[in-house]
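Novice: here is my input; please provide its structure:
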Amino acid sequence: MYNYEQNQKPHLLNIYHDRPSQHQKRVIFAFVSLFIIIFAIYGNTFQVPFHFDDYVHITHNKKLHITELTLENIKKTFTHYNSPHSIYRPVAYFSFALNYFFGRDNVTGYHLVNISIHLTSSFFLFLFIFNTLKLPAIKEKCDSNAYLISLLATVMWASNPVQTQAVTYIVQRMASMAGMFYIIAMYLYLKGRTSNRAYAQIIFFVLCSVAALLALGSKENALMLPLSLIFYDLMLIQSISKENIKKNLMFFLLCVLIVVGFGFIATYGKPLSPFAAYKIRPFSLTERVLTESRIIVFYISLLLYPMTARLNLTHDITISYSLFNPLSTIFSILFIGSIIAVALFLAKKRPLISFSLIFFFLNHIVESTILPLELIYEHRNYLPSMFFFVPFAVLFIKSLSYFAYKKSMQTIITVFTILVIVGQGHATYMRNYTWKSEGSLWLDAVSKSFYLSRPHMNLGKYYFDKGFIGKAILENKLAIKFNRYLNTGYRVTPHLNLIACYFKTNEFDKVIEHSTLAQKINPNISSTYDDMAAALIETGDLDAAYVNIKKSLSINKNNALAYNILGRILLEQGHFQSAVSELKKALNIDSNMTEAIINIALAYRQNKDYSESIRHFKMALLKDSNPQSFENIYANLGLLEVYALIGDRKALKKVSSNLVSSVDKERLLDMIANNSRSHLDTRILYSELKESYLSKGEDFFLKTEEISKLNPK
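Specialist: Just a heads-up that it's a prediction; the model follows:
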C-alpha cells in the first residue's frame, strides 16, 4: 500500500504541512474568500423565478409537493415526473422535494441551496487540488506554491460565467449537485489513498463510495468517476510507468465494465433503447458525434472567453453532415486529437497538466458523444471544467517565477490575472440579470438564436401570460416557421399556443384552423378536439362540435373539460336533461370546475327553474371567490339576470352594487358587448348595470352598433 507522510496524523482537512494553527487559518481564509466571491456574484439570483424545465420537473411535479416527511412520500420523489416506476435522479429530486416542504414555491430557498452547492463544490475542489499538489509525483515542482495555485484555479472556475446555467437555473441543480458529490468523492478517495492508517482508509473509502452513489443519484454523467479515479491514481499517485500501466489495466477494464453495467441496468436490460430517440432528432448518430467535436471546441472557447454576449440558454448550432461539411468539423477533430495527444505526451513529465486535460474530455463523454440528447447546453461544463483552470494557475506561478528579477512584468501578470477574475465575476453577475424574468431570458435567447423555434415558442408563452396577445401570435408563428424538430411535442406546441391566442381574440375560424393542423401532427391530443368543439359551438356548427367532443372522450374518458363542452352542446340543442347529466359527469371528475357549475346554472335558467339556477350560480361563487376572475364575474352576471327575471329587486341591487364596486367598468362593458359565448340576456344586464352606474353619477354607455348586437337569450 502506498504510504503518504508516514509520520503525519490523518485529519479530514489535513492539507498543509505547517503547524495546525497556520493550516487552519489558510483553510478558513480559502473558504471565506470563496464564500464572499460566490455570494457576491450570485447574490442577485435569490428572486430569479422558475424557468423552462423548472416547471415540468418541479412546480408541476406533484410527486415533489410533499407536506409530510413520510417514507411513502419520500419514495415517490425518487421517480421520474412522467413515470411512477422509473427511478430518476433521486438525490436531486429529493432535494427539490425538501425545498418544497420547507418553502413551497418560494424561489429564495431553491437558490440558497443551489449557491450553497456551488460553494461546497468550490471548497472541496480547492482541498482536492491542494492535496494533489502535495503528492510526491509533483510535490517538488509545486509544493511551495500549492496554496496559491489551488485557490487561484478554484476561484477562476467558481467565478466563470459559464457556471451560471448550473447555479442560477434551479433545475440544473442536478448538474451542480452531481459535480459537488463527484469532487467530494475524489477528495475522499485521495485521503483514503494517502492515509497510512487502515481504519482511516476504510472510513475514507466507504465515504467515497457513498459520495459516488450520491453523485450518480444526482445525474448520470457522474458515471465517469471510476475512470477519473483510475487515471488520477495512475498519473498522480503511482506515476506513469509500463509496470504501473500493466498493473492498472485490469482496474481500468473493471471500471469500463461498471460503466457498461450501469448502462444495462439503467435501460432495464435494453442498452440500445435510448438510441430510439434519434427518430425524433433532426440529426443522426454520426451527425451528432461530428457536431459535438465542434461543440467541445466551442465550450473551450466559452470557458476562455465567457462574455455575456456569447452565453445563451439555447445555442443555435449548425449540424455537421460530414467531416468537411462544415469544414470546421475536421479542424475541431484534429484540435481535440492534438490536445489529447499532448496530454498523453505530458503524462509522465507534467502529470497534473495531463490529468487536467484528460479530465475535461473524459467527463464530456456521457453527454457529448453518442447519446441522442440535445446538442448543446452550457451546464454540461460544470463537472468537466473543474480542473480546466489548473494549468493556467500553474502558468501564472511559473510566469512570476520566470520574471523574478523583473518586477514590472510580475506586476503586469498579477494585475492581468486580477482583472480576469474581476471581469469573470462581473460577467457572471450581469448574466444573472438575464435570468430575472422569463421575458428577459427568452428575449435574450431570441436575439442570439433567432432562427431557433424554441425561444420564439417560449417568448410567445410569456407574452400570452402577460396579455400581449398580438406579440404572442407573432412569436408562435415564427416558432412554426423555424421548426426543425421531428418531435411531435415541439411541432404541435406552437399550434396549441395559437389556439389559446385566437380564443382570446374571438377568431374562431383560426382556432379551427390550428386545431386541425395540431390534429394532423398528433391525432391523440384530446385538448385539440376540445378546442375545435368549443370553436365550432361559437360558429354554430353544433353537429361538427359533437363529433369532435366524442373523439376527445374516446381518447380520454376522464376529461372533465370534454364533458363540460358536451353539456354546452346539448344545452344549445335544447336537450336539458342530457346537458345536465354530462355537466355533472364533469363535476364528478373535477368538483372544482366552476365553468361546469355555471353551465348547470344556465341549463336550469333555460328550463325556467330559477331557484336551482340561483343555487348553482351561488355555488360557483363559493368555488371561485376571486371577484376579478372571469367565472366569478360571469356567475354574478347570471344572478343579476335571474333576479331581474323573477323581479327580486333587492337581491338584484345587491349583486349589481357588488359588480360595480369590484369590477372595472370597461371590463364589464366588454363582457356584455363582446362575450359571444354568453347565454344571458345581455339587454337586461346592460340596462341594470347602467342604472347602477347612473345612480352613482357615472356613465355606462355602449356604442349604438354595440347595443344593436345585444340580444335576449
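Novice: switch to C-alpha atoms for all contacts and neighbour counts from now on
Specialist: Fine.
Novice: in space, what's closest to residue 386 - neighbours in sequence excluded?
Specialist: residue 157 (6.4 Å; CA to CA, 6 or more residues apart in numbering).
Novice: what's the burial count for that neighbour?
Specialist: Counted with other CA atoms under 10 Å, the burial measure for residue 157 works out to 24 neighbours.
Novice: for residue 498, same thing?
Specialist: So residue 498, with other CA under 10 Å, has 26 neighbours.
Novice: which residues does whichever strand or helix holds it contact?
Specialist: Under the criterion DSSP states H and E, the helix or strand holding residue 498 is helix 488-504. By CA atoms under 8 Å, 6 or more residues apart in numbering, the surrounding residues in contact with helix 488-504 are 280, 454, 457, 460-461, 464, 469, 472-473, 476-477, 479-480, 483, 485, 508, 510-511, 514-515, 517-518, 521-522, 528, 531, 535.
Novice: here is the second sequence; please produce its structure so I can put it next to the first one:
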Amino acid sequence: MKRTTSHRRSALTASSGKQPASETRKVRASKSDPPRGVSFSMRTCIALTAAAVVLAFANSFYGVFLFDDQPNIHENMSLRSLQATWEASGTDVPSGLWNRPVGRWSLAVNYWISGLEPWSYHAVNLAIHLVASLILLDLLRRTMHLRGTPLWIREHANPIALVVTLVWAVHPLQTESVTYIVQRLESLMGMFYLATIYCLLRGARSRRHWWWYAAAVASCWLGAFTKEVMVTAPVVALLYDRIFLSRSWLTVLRRRGWVHAMTLPSSIYLVWAARRLPLLPRPASRPSIPSPFSDYTDPWNYLLSQPGVLLHYLQLTFWPRGQCLDYMWPVADSWPEIVLPGLVIIVLLTASFVALWRWPRLGFVGLASFLVLAPTSTIIPLRLAFEHRMYLSLAGVSLLTVLAAGWAIRRSIDDPTQQRRVAIGLSTIVLLSLIVTTHLRNTVYYSRLAMFQDNVAKAPENIFAYMNLGDYYLEVDDPASALPLFQVTTKIKPEDARTWTCVGCALKELGKLDQAAAMLKRAVELNPDYSQANHHYAVALEQLDDWPAAVEHFEKAIAQDPGNATIHNDVAVALGSRGLFADAEGYLRQALLLNPEHGEAHTNLGSMIMSQGGSPREAEFHFREAVRLQPDSREAALNLQRVQQLAAPAAVGDRKQKG
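Specialist: Next comes the predicted model:
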C-alpha cells in the first residue's frame, strides 16, 4: 500500500508542475528506497522451477524397486488390477498402505500402466514433486504480497519465492521422497498439505471463494487418506488464516469458520485410525533375511532420541553429506546424547513461540516446520530416523535461510546493483551444488547392490544393512561373499536370533550343512518363536536326513507365519524329495494361493504336475508364469521349452483327428 501511495503522490506532483519528472525518478532511486530486484515474471519462475526439478531428478528413472517397494508393490496382490484395488479388504493390503487409499490407488494405476517396470512409477513421483514445487512457488509469492509483509520482501517476492522453491525442490534430502518409489506417499501428502493452505489463501482473495474453499477441504481429506502426517494440516491452516489472512480469531470464524470445521474432522479421523495401525509395517516374506521392523523402542526413549535425529536433519539441510536410506538410528542412552541435543531443540522451539508472539509471520514458519515433524518425531514409536520426514519441513528451513541471507546482504552492502549481483551469484552456486549432489545421490538408487553397499558404508552398526547386502549375494548365488557380512552381524548383536539365522543360511548354501544346522539351532534356542529360524533349521535338518525333526520345525514355522508362501514351497520341496508328491502338490497350491507371483512355486508345481503325468497345458501355464516372474531362471526356461516340445506332437494329433 505504501508503494502505491508514493507513486500516486509522485504522479500528482509531476502533473501539477511542483516537481519535474526527472526529480521524481531521482526520488524513486534514492538511497532510502528499497533496491529494485531482478524482474522475474511468474512464467519465468514456473519455467525455471520445472527445468531445475527435471534436471535434478532426470536420472531418477534409472532407480529400481528397493526395501519397502517389495511388500507394497511387488508382493501386493491388491494392485494387480483396478478391480482388485477397489475390492481389497484390510487383510489384502500391506500395512504400509493401510488407511492410505489415495497412495494405494496411485500405485495401482502405475501397475496398470507398466506392471513391475519402474519407469511409470518414477514418472508419477516426479510429477507429484513438480506440482508440489509449483504450488509452493505461488503460495510463497502470494503470501509475500500480503499486507504487513516488509517492503523489501514484497518488492522481491518473485525472486525470493523462486530461490526458496528451488532450494527445496532440488535438495538432496528430497531424493528419498522422489526417487524411492513407495515414499511417494510422503511427497503426495506434502502436495495435498501445501494445496490445502494454497487454496485457503486463494479463496480469501478471490470472488469465487467457494470453489477455492471446497478445493482446500478436498485437498485436506485427500491428504488424510494418503498419509497420517497430514494430521497437523488443519491446525497449520488455521494458524495461517489467523496470522496472514485475518485481523482476529473472530474474523477467522466469521469468514472461514465452516472451512476449518470441515477440515478439522480429518485430524480426528487420523488419530482414530492410527490406533488401529501397527506401529511399523509388516516385513516382506524374505527367504533368508529376518525383519528389521521389530526393532522399535518405547515412546519415552523415542522422544528422548528425537532431538539428536532432528539436529541430524538440520545438518543434512545445510551440508547434505552422509545421506543414508536406513540409518537404524540408535536409541539415545547417555546424558550427553539426550541433554545437549534436547537443549538445542528446546531453544529453537522456544524461539518459534517467542517469534509467534513478537513477529507472527516468522514464528509461523518455525512452528509449522515443527508441527509437520511432530507426528513422527515425538512419542509415536516408529523407526527413529528417515530423511523423507523432512520433505515439507525443509521448505520452512529454506525460507528462513533465504530471508536471513537476503537481510544480511542488504545490511552489509549498500549498492543495490552489487546486492543483486551477490544474491544472484550466491543463489546460482548453491542451486548448482544442490542439483549436482541430488543427481549423484540418485545414482545410489540404480541397483540394489549399490544401495546396500552405500547403507553398509554409511551405517556400519546397522545389522540390517549387512543382512540386505548378504541377502543380495545369496540371490546371485554368491554365498561366499554373503557369509562374512552375516558374521559381522553376530558380533554387533550376538544375542539376536536373526543374525545366527543369516549365518546358517549362508553356510547351508555353501553346502556346510552340519555347521549350518548348528548356527540355526542356536537361533532357535535364542528365539523359539522366530519363524525364519524354524523354517531354515527344518530345511537343514531335512537335508541331513533328520526327517522327524525337520517336520517338527516346519510345523512350527507354518504355525508362526501361516501366510508365508516360501515356507509352504520349501515344505513341498522336502515332501517331493521323499516321494510324497500328493502332499507336496497341496503345499505348492497353497503357496500360490498365498502369493500367486511366487516364481519358484510355479516352477515346482509345473515340475510336480509333469512328474505325475498331469496336464501338460497346466504345467506349461505354471512354467510360463515362472519365466515371466523370474526371467533369469534357467530352470524355468528349460522346463517351459521341454513341456512345449511334449505338447507339440499332441497338438498336431488333435488337428489331424479334427480333419
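Novice: hang on, the earlier thing: the residue nearest to residue 386 of structure 1 is in contact with residue 383, isn't it?
Specialist: No: Residue 157 of structure 1 lies out of contact with residue 383 (CA atoms under 8 Å); the separation is 10.3 Å.
Novice: tell me if the residue nearest to residue 386 of structure 1 really is in a helix.
Specialist: Yes: counting by DSSP: H, G, I helix; E, B strand; the rest coil, residue 157 of structure 1 is part of a helix.
Novice: show the contacting residues for it.
Specialist: Contacts were defined as CA under 8 Å, 6+ apart; by that measure residue 157 of structure 1 touches 122, 385-389.
Novice: that one matches what in structure 2?
Specialist: Under the alignment (TM-score structural alignment), residue 157 of structure 1 pairs with residue 168 in structure 2.
Novice: and the gap between that match and residue 452 of structure 2?
Specialist: 27 Å (CA to CA, to the nearest Å).
Novice: assign residue 483 of structure 1 to helix, strand or coil.
Specialist: The three-state label given to residue 483 of structure 1 by three-state DSSP is coil.
Novice: what is the neighbour count of it?
Specialist: By other CA under 10 Å, 17 other residues sit near residue 483 of structure 1.
Novice: also residue 171 of structure 2?
Specialist: Applying other CA under 10 Å, we find 28 residues neighbouring residue 171 of structure 2.
Novice: ok, now which ones touch it?
Specialist: The neighbours of residue 171 of structure 2, taking CA under 8 Å, 6+ apart as the test, are 434-435, 438.
Novice: which residue is the nearest non-sequential neighbour of the residue nearest in space to the middle of structure 2?
Specialist: Among the residues of structure 2, the smallest C-alpha distance to the mean C-alpha position (CA atoms, centre = their mean) belongs to residue 183, namely 2.0 Å. Distances taken as CA to CA, 6+ apart place residue 177 nearest to residue 183 of structure 2, at 5.0 Å, with adjacent residues excluded.
Novice: check which helix or strand covers the aligned partner of the one you found in structure 1.
Specialist: Superposed on structure 1 with TM-score structural alignment, residue 177 of structure 2 falls opposite residue 166. Residue 166 of structure 1 belongs to helix 164-167 when elements are defined using DSSP H and E.
Novice: how about residue 368 of structure 1?
Specialist: Per DSSP H and E, residue 368 of structure 1 falls between elements, in no helix or strand.
Novice: could you find the closest non-adjacent residue to it?
Specialist: With sequence-adjacent residues excluded and distances taken as CA to CA, 6+ apart, residue 368 of structure 1 is closest to residue 292, at 5.8 Å.
Novice: residue 542 of structure 2 too?
Specialist: Leaving aside its chain neighbours, residue 542 of structure 2 sits nearest to residue 550 (5.3 Å; criterion: CA to CA, 6+ apart).
Novice: contacts for the helix or strand containing the one you found, please.
Specialist: Element membership for residue 550 of structure 2, per DSSP H and E: helix 547-560. With contact meaning CA under 8 Å, 6+ apart, helix 547-560 of structure 2 is reached by 529-532, 534-535, 537-542, 564, 567-568, 571.
Novice: what's the following helix or strand after it?
Specialist: Secondary structure here is assigned by DSSP H and E; on that basis, the next helix or strand after helix 547-560 of structure 2 toward the C-terminus is helix 565-577.
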